[in-house]
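[1] Below: sequence and its predicted model.
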Amino acid sequence: MEEKEEGVNLNWTLPVSSVQELVRQRQPDAVPPRYLRDDIVMAGHHRELSQGLPRIDLGKLMDPPSRSTELCNLHSACRQWGLFLLVNHGVLDEGMRMMKENVQGFFDLPHHEKQKSAQKPGSLEGYGQAFVTSHDQKLQWNDMIFLKCHPAHARNLDLWPKNPPEFRIALEKYSEDMRKLAAEVVKYIGMALGIHEGELDLLTKSFGEGKYEVRMNYYPACPEPERAIGLLPHADISGITLLTECGNIPGLQVLSKDNCWVTVPPVPGGIVVNLGQIMEVYSNGTYRAPDHRAVVNKEKERVSIATFCYPSPSLPVGPSPQLLAATGLPPIYQTLSNSGEFLQCFLSHKLDDAVPFIDTLKLQTPNRCVRPFHLLLVL
């Protein structure tokens, strides 16, 4: 692969060594220099969620007598956190169990077997790491396999592992369950925002026909967890993200409104719903796409599954027309013609840009979205 570092977009990544193999072969008693992230890990202070993450019961949202109260709870969670724990979500335990077992089984395979699904030049899809754009870039303490799942024609089955034997079956079923769940969740997020009738139907239908991509993360035990980072602080660019933990090891942290990193404890059977920047733009800034990160553990590995849920590529990305009409407020964000244009803007954004990507979409900020010359593969 050409080892260019200038003009690289975020759909391009350099191959790097497996952190899992580094730990297995060398068993280091200190974090190797390229993984040292004292600047990130030591910034800010931490606390546990004393009262737990806001819990939203999908069953109550679906039940007319309890819907109004639960919609108020959902509205508050989206405003204050942009993150909530979804319970009573209706996804069968068997499907979730099968997916978790196969993801764990994949990362338990010998390295040469996992390498059969390794990323190809010019794509983030497959086994490896994302967004490595230079040879002196600091790295994150994780390995991942990232696969496109919906629509079906977007799948690159050459990268879908054949081992474990049921991996493909599990991923196909799980991603379909997440697609159906996301459309339902987005419908109620729209209702909580005050969207109704035709626009609500369009929003729901768009996520039913949207793009779904699954990132499976492996965070090995780390000899100095206070000096490494599993996943850098970031806000997702999706509509929403659905996160499933494969065990009981905490690692997800979310940045609260008072700029404190808060640890989100795993809850058996629960799914963490994280609002992405498409939804923050759609809500005209009413709802948050929160910054979050993954920290690592000294004794235990952690495995998680994140499903990135996008609306149909034909849906414009901008503030809700109904919301603007109802509030009388001016739009904060520009409207892009479709979610494909939105994703192209993100992929052309530089990782080290001092201006956060979402701020480049604000109307009072000069539009710094530079469209790439060539058609990009979107996340």
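    Received, thanks. Note that the structure is predicted; figures quoted are calculated from it, not measured. Numbers count the residues shown, from 1 in each chain.
[2] hey, let's count contacts and neighbours off CA atoms from now on
    OK.
[3] quick one: residue 112 and residue 146, what's the gap?
    17 Å (Cα to Cα, to the nearest Å).
[4] So the two - more neighbours on which side?
    residue 146 (27 against 9; other Cα atoms under 10 Å).
[5] residues of stretch 196-213 that come out buried?
    Going by neighbour count (16 or more other Cα atoms under 10 Å), the buried part of stretch 196-213 is 196, 200, 203-213.
[6] Looking at these, which are in helices?
    200, 203, 204, 205, 206, 207, 208 (DSSP state H).
[7] List just the nearest of those residues to residue 299.
    residue 207 (39.1 Å; Cα to Cα).
[8] which residues does the closest one contact?
    179, 182, 183, 186, 309, 310, 311, 312 (Cα atoms under 8 Å, 6 or more residues apart in numbering).
[9] same deal with residue 171?
    Residue 171 neighbours (Cα under 8 Å, 6+ apart): residue 99.
[10] all strands for the stretch 101-250 of the chain, in order.
    126-128, 143-150, 211-219, 231-234, 240-245 (DSSP state E, counting those that start in this stretch).
[11] Quick check: which of those is nearest to residue 296?
    Residue 296 sits nearest to strand 211-219 of all these, at 6.6 Å, using Cα to Cα.
[12] Quick one: list the elements packing against the closest one.
    Helices and strands touching strand 211-219, by 3 or more Cα pairs under 8 Å, 6 or more residues apart in numbering; DSSP states H and E, are strand 143-150, helix 167-193, strand 302-310.
[13] Residue 105 is nearest to which of these?
    It's helix 167-193; of those, that one is closest to residue 105 (Cα to Cα) at 8.5 Å.
[14] now the angle from the closest one to strand 211-219?
    110 degrees (axes from the mean of the first three to the mean of the last three Cα atoms, to 10 degrees).
[15] buried sites along helix 167-193?
    Those would be 167-168, 170-171, 174-179, 181-193, for helix 167-193 by 16+ other Cα under 10 Å.
[16] alright, now check it against this:
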Amino acid sequence: MAPTFTNDYRHFAVTKGHGTKGLSDLQLDSLPEQYIQPVEERLDMTKVLKEESIPVIDMSNLDDPNVADQIVAAAEKWGFFQIVNHGVPVEVLENVQEATRRFFALPVEEKIMFTQDKSPTNSVRLTTSFLPKVDKVLEWKDYLSILVSDEKSSEFWPSACKHEVMEYVEKSKLVMKRLLKALMQGLNVDMESKESLIMGSTRINLNYYPVCPNPELAIGVGRHSDVSSLTFLLQDNVGGLFIRKMETDTWISVPPLKGAIVINIGDALQILSNGKYKSAEHCVAANGSNNRISVPIFVNPRPEEIIGPLPEVLKNGEKPIYKQVLYSDYVKHFYRKSHDGKNTLEFAKI
């Protein structure tokens, strides 16, 4: 049953656990006021560059040094690129997308068992918006977030997606390691000695962006950069991901490519590289005609790691831009506030 007053929409979506999918299913005539973004936070389509796109890198021949050079160049200039011929089987990608749709199609009574108050484990949580207790204006998105620690951790994952999520993570690990190895070589850093620092923990999100009334007034995800070392994103064919071009106040669409994975540099790697690699600000537009899903894997340092410019990066006398910070402190700072572009990086600056 639809909420009777506008003020009930937050309660319906957040407290009752219906999320934006529940609101979308009501087929509302207009966007609830809690989701109407201030003008400056809406995606201005007049500032989207049509003629530019991020690099697409063919990973079929990783022995070719040109491939590593392309990865490093993309990380330096864009902070975003797409990879094709990466080795993750197409059926694995299709299966995890289908599992995402299956989970969000579950009755709300089943899904709310994974909300923060009811989840059987701290490593699995279903939420809506970004931080519904903090966000003054809510984002038009629901997501299931899973911390992947080991095989046993999957015991409490939703059965609707457990197998497919585990398979996607497992099949992606080698590709993520190869990407990070190329990026470390670009810094003259030995990957083996830094593996636990750079890719010590993994989180995966299943993101669901339902059809939105008045999408031009809403935002799927507000502008932000990730706190990861690297993000490994599978998006469906709907589109809606935009990155901010670093030198100008313009946006570039990241078009869906069948079988491709979108890679972006996170804040942790920007800090470790002393700014050589850039974490790009990005956002997701709301859509008025299609449901959209995406499945990012976040490759992170372990919470107890200290991150700062790597000694190898500074050995030629380069001055550090960032201080040494406890990674868990950095992440906590990110989760204390609504999305606000790349402002989290100020926490680590000297």
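    Yep, it's here. None of the values given here were measured: they were computed from a predicted structure.
[17] coming back round to it: Throw the ones in helices among the buried residues of stretch 196-213 of the first structure into CSV and include distance to residue 55 of the first structure, thanks.
    Below are these laid out as CSV (distance: Cα to Cα, whole Å):
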residue, distance to residue 55 of the first structure
200, 23
203, 23
204, 22
205, 25
206, 25
207, 22
208, 24
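[18] which one is residue 142 of the second structure nearest to, not counting chain neighbours?
    Spatial nearest neighbour of residue 142 of the second structure, excluding adjacent residues (Cα to Cα, 6 or more residues apart in numbering): residue 128 at 4.1 Å.
[19] and that neighbour, how many neighbours?
    24.
[20] What of the one 3 residues further on?
    Other residues near residue 131 of the second structure come to 16 when the count uses other Cα under 10 Å.
[21] Name the nearest residue to it, ignoring sequence neighbours.
    Distances taken as Cα to Cα, 6+ apart place residue 338 nearest to residue 131 of the second structure, at 6.6 Å, with adjacent residues excluded.
[22] which ones are touching the one you found?
    130, 131, 134, 135.
[23] how about the third one, what does it touch?
    So that's residue 134 of the second structure. Counting by Cα under 8 Å, 6+ apart, the residues that residue 134 of the second structure touches are 336, 337, 338.
[24] hey, where'd the helices end up in the first structure?
    19-26, 38-41, 58-62, 64-80, 93-107, 111-114, 167-193, 197-208, 277-282, 321-327, 339-347.
[25] mind listing what's buried in the first one?
    It stands for helix 19-26 of the first structure. In helix 19-26 of the first structure, counting by 16+ other Cα under 10 Å, buried: 19, 20, 23.
[26] ok, now stretch 345-353 of the first structure?
    In stretch 345-353 of the first structure, counting by 16+ other Cα under 10 Å, buried: 345, 346, 347, 348, 349, 350, 351.
[27] ditto for stretch 316-323 of the first structure
    Buried-residue list, stretch 316-323 of the first structure, by 16+ other Cα under 10 Å: 316, 317, 318, 319, 320, 322, 323.
[28] ok, back up a step: out of the buried residues of stretch 196-213 of the first structure, which is nearest to residue 156 of the first structure?
    For these, the nearest to residue 156 of the first structure is residue 213 (11.6 Å; Cα to Cα).
[29] shouldn't that closest one be in contact with residue 307?
    Yes: look at residue 213 of the first structure against residue 307 with Cα atoms under 8 Å: they come within range, at 5.7 Å.
[30] OK, contacts around residue 269 of the first structure?
    Residue 269 of the first structure touches 87, 93, counting by Cα under 8 Å, 6+ apart.
[31] Now do it against residue 344 of the first structure, distance only.
    35 Å.
[32] try residue 358 of the first structure
    Relative to residue 344 of the first structure, residue 358 of the first structure is positioned 13 Å away (Cα to Cα).
[33] who's more crowded, these two?
    residue 344 (23 against 16).
[34] Confirm for me that residue 140 of the first structure is in contact with residue 228.
    Yes: if you go by Cα under 8 Å, residue 140 of the first structure and residue 228 touch, sitting 7.2 Å apart.
[35] So for the spatially most central residue of the second structure, what's the nearest residue that isn't a sequence neighbour?
    Nearest residue to the geometric centre of the second structure (Cα atoms, centre = their mean): residue 296, 5.2 Å. Distances taken as Cα to Cα, 6+ apart place residue 233 nearest to residue 296 of the second structure, at 4.0 Å, with adjacent residues excluded.
[36] That neighbour matches what in the first structure?
    When the first structure is aligned by TM-score structural alignment, the residue opposite residue 233 of the second structure is residue 243.
[37] What's the local residue count around that match?
    Count around residue 243 of the first structure with other Cα under 10 Å applied: 22.
[38] just residue 281 of the first structure next, same as before
    26.
[39] Quick one: map it onto the second structure.
    In the second structure, residue 281 of the first structure lands on residue 271 (TM-score structural alignment).
[40] mind checking how far its match is from residue 280 of the second structure?
    From residue 271 of the second structure to residue 280 of the second structure the distance is 13 Å (Cα to Cα).
[41] and what of residue 128 of the second structure?
    In this view, residue 128 of the second structure and residue 280 of the second structure are 23 Å apart by Cα to Cα.
[42] got it, and residue 43 of the second structure?
    Taken as Cα to Cα, the span from residue 43 of the second structure to residue 280 of the second structure is 16 Å.
[43] now swap in residue 174 of the second structure and tell me
    According to Cα to Cα, residue 174 of the second structure and residue 280 of the second structure sit 24 Å apart.
[44] now residue 317 of the second structure
    From residue 317 of the second structure to residue 280 of the second structure the distance is 26 Å (Cα to Cα).
[45] okay, those two: which has more neighbours?
    residue 280 (26 against 7).
[46] Next, the contact list for the counterpart of the more buried one in the first structure, please.
    Applying TM-score structural alignment, one finds that residue 280 of the second structure aligns to residue 290 in the first structure. Residues near residue 290 of the first structure by Cα under 8 Å, 6+ apart: 81, 82, 83, 234, 235, 236, 254, 255, 256, 274, 275, 276.
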